[in-house]
Every structure is written in C-alpha cells, then in structure tokens.
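>>> build me a model:
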Amino acid sequence: HKMILEKDHISKSNPSTKLVKGPNIWNVVVIDNIDFKNIVFKYRNIYDVIRQFIYATLRMVFQFELPFSISSLTQENPNPQENLFGQLVFTSEWNDKFDQIIEQLLNKYKKNFGVKEINNEILTIIESKC
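Now for the predicted structure:
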C-alpha cells in the first residue's frame, strides 16, 4: 500500500512549480544518463549482461539570483561568439609542451612511436620539474 501511495505521489508531483521565476534568475540545468550495473558476469553468458542494467536520468536545476536582469547580458555583450571561459595559462603551456613532444618524436622516429614513447617524454618533463 505504501509503495502505491509513493508512486501516486511521484506521478502527481510537478517539480517545475518549485522553480523561482524572474528576470534576474539564472538557471543552470544538468541532465545526465546514469547506468547502474546490477552484477558483474563472472560465469554467465556475456550476452545476458544487457538485462542486468538499470538506467536513470538525473535532472537538476541550480538557480542563482543575479543582481541584474538576464536580458541586460545580451545587450551589453557586443560579441556573443566570444568564449565565456578562457583557457588557463597552465593548460596552454601544457598544450605547447605536448605539441613540442609530438614534434620531437616525429623528427626522431618518423611514424614508429606510440603511447609508451609519449608517456616517457612527458615523464621526463614532469620529473625534471619535481
């Protein structure tokens, strides 16, 4: 009986009624598909594994009240194509280092190198900094 009431309550609930609405409310929505694996196949047929998953969709809204209207953001930004988040200096430096590593390996081995050689070169850079 309790489960029936719970299912009824869930089906009648409308979470959108709990959302704050207004010109200065910024909503960040997160939607994620989650797969839960029931058990690992140890001695079972590998093709039976599909039946042992549970799928769920996570939907969340984070709401922030801004001190100004959202519509003023588009009016003040003359270049809407501009990136909202820039690249960190650290990331930019590592991209350059990685490019140098690939270039050095291409000069040294031409085409005959792989992940092992790349990792070894990265480790030499990291170890020299420590």
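
>>> only C-alpha atoms from now on, for both contacts and neighbour counts.
Will do.

>>> in this structure, which spans are strands?
For the chain, strands defined by DSSP state E occupy the ranges 25-37, 53-65.

>>> and this one, please, so the two structures can be compared:
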Amino acid sequence: MGFYPRELHELLASARAEQQTPAWKSRYAMRAGVESTINEFVHGHGMRRCRYRSRDRAHAQHVLTAIAINVERISAQAPGSPGHHPRQPTAFQNYLDHRGLPRPRKWRATGLTRTPRFPTDSASDRAR
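As a prediction, this is how the structure comes out:
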C-alpha cells in the first residue's frame, strides 16, 4: 500500500469534495448522457474503426450510423409514451383488415424472405 504525496492527496481531496456539490452533479449528468450515447455508438455499432479512408466517406458513415441509432431509439419507445405517434395503416393493411385477413406486424414474422432487388443471372447469361 502506498501513500500519495501531500500535494496530490490534497488535490484529490478537494476534487472529491467538489464532486459532492449539486453544481458538479448537474454538469456530470449531462456528460453521463453523452457518454452512454458514445458507448452505444462505439460498442453497439462498431465505430471504433472506420470502414473508409476518405474524410467524406467516413463522415457519411458516421452520419448514417447516427441516423440508425436514432431510428432504433424511436422504434424502442413504448406505444403509450408521450413521444410515440402510431402510423396510419397503409392501403394494403386496410385491404387486409377489410377482408378479415391477418396481417403480421413485421414481414420477418411471416417466415418469407425478401425477393432480391436484382434478379440473379439466368442460365442464358451464364452461357455467354
């Protein structure tokens, strides 16, 4: 066990005493919120390393990741919370409701996979 030099001990004691004041706690509360956001950004979305080298592409990656985090946070809000506004049903959902057909909450719940945006190469393309 070691002891700090007198100057360092006094500095630590004054810093610890300041941490008990309401003004310091209010400043730290803001920092704690930012720290949790940065932690989610780094650990939850792999932002410790950037995928791109150019500054513009790196900035685009950061902006799009921030948008994704905001979308996740908005979608995680409870339906009864003050910030939640449910979307109006689409025409297709109204059609399903009118016909009495069940509509799953998410397309993943149906077990169906999405069709690819671009068709794969056909046998005639491979022959060329």
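
>>> got a TM-score for the two of them?
The TM-score (TM-score structural alignment, normalised by the length of structure 2) is 0.30; 51 aligned residues with a Cα RMSD of 3.0 Å.

>>> closest one to Ile10 of structure 1 among the strands of structure 1?
Of all the strands of structure 1, it is strand 53-65 that lies closest to Ile10 of structure 1, at 14.6 Å by Cα to Cα.

>>> not counting that closest one itself, show me its contacts.
For strand 53-65 of structure 1, the surrounding residues in contact (Cα atoms under 8 Å, 6 or more residues apart in numbering) are 20, 24-38.

>>> and it with strand 25-37, angle?
For strand 53-65 of structure 1 against strand 25-37, the angle by axes from the mean of the first three to the mean of the last three Cα atoms, to 10 degrees is 170 degrees.

>>> how close does Ser124 of structure 2 sit to Ala32 of structure 2?
Distance, Ser124 of structure 2 to Ala32 of structure 2, using Cα to Cα, to the nearest Å: 60 Å.

>>> neighbour-wise, which of those two wins?
The residue with more neighbours, out of Ser124 of structure 2 and Ala32, is Ala32; 12 against 7, by other Cα atoms under 10 Å.

>>> any idea which element the more buried one lies in?
Assigned by DSSP states H and E, Ala32 of structure 2 belongs to helix 22-39.

>>> now do the buried residues in that helix.
For helix 22-39 of structure 2, a neighbour-count test (16 or more other Cα atoms under 10 Å) marks nothing as buried.

>>> so after it, what's the next helix or strand?
Going down the chain from helix 22-39 of structure 2, the next helix or strand is helix 45, by DSSP H and E.

>>> what does that following helix contact?
Thr65.

>>> before we move on, what about stretch 28-39 of structure 1?
So stretch 28-39 of structure 1 is in contact with 52-63, going by Cα under 8 Å, 6+ apart.

>>> out of these, flag the one nearest to Glu117 of structure 1.
Of all the contacts of stretch 28-39 of structure 1, Phe53 has the smallest distance to Glu117 of structure 1: 38.4 Å, by Cα to Cα.

>>> what count of nearby residues applies to the closest one?
Using other Cα under 10 Å, Phe53 of structure 1 is surrounded by 12 other residues.

>>> so how far is Phe36 of structure 1 from it?
Phe53 of structure 1 sits at a distance of 6 Å from Phe36 of structure 1 (criterion: Cα to Cα).
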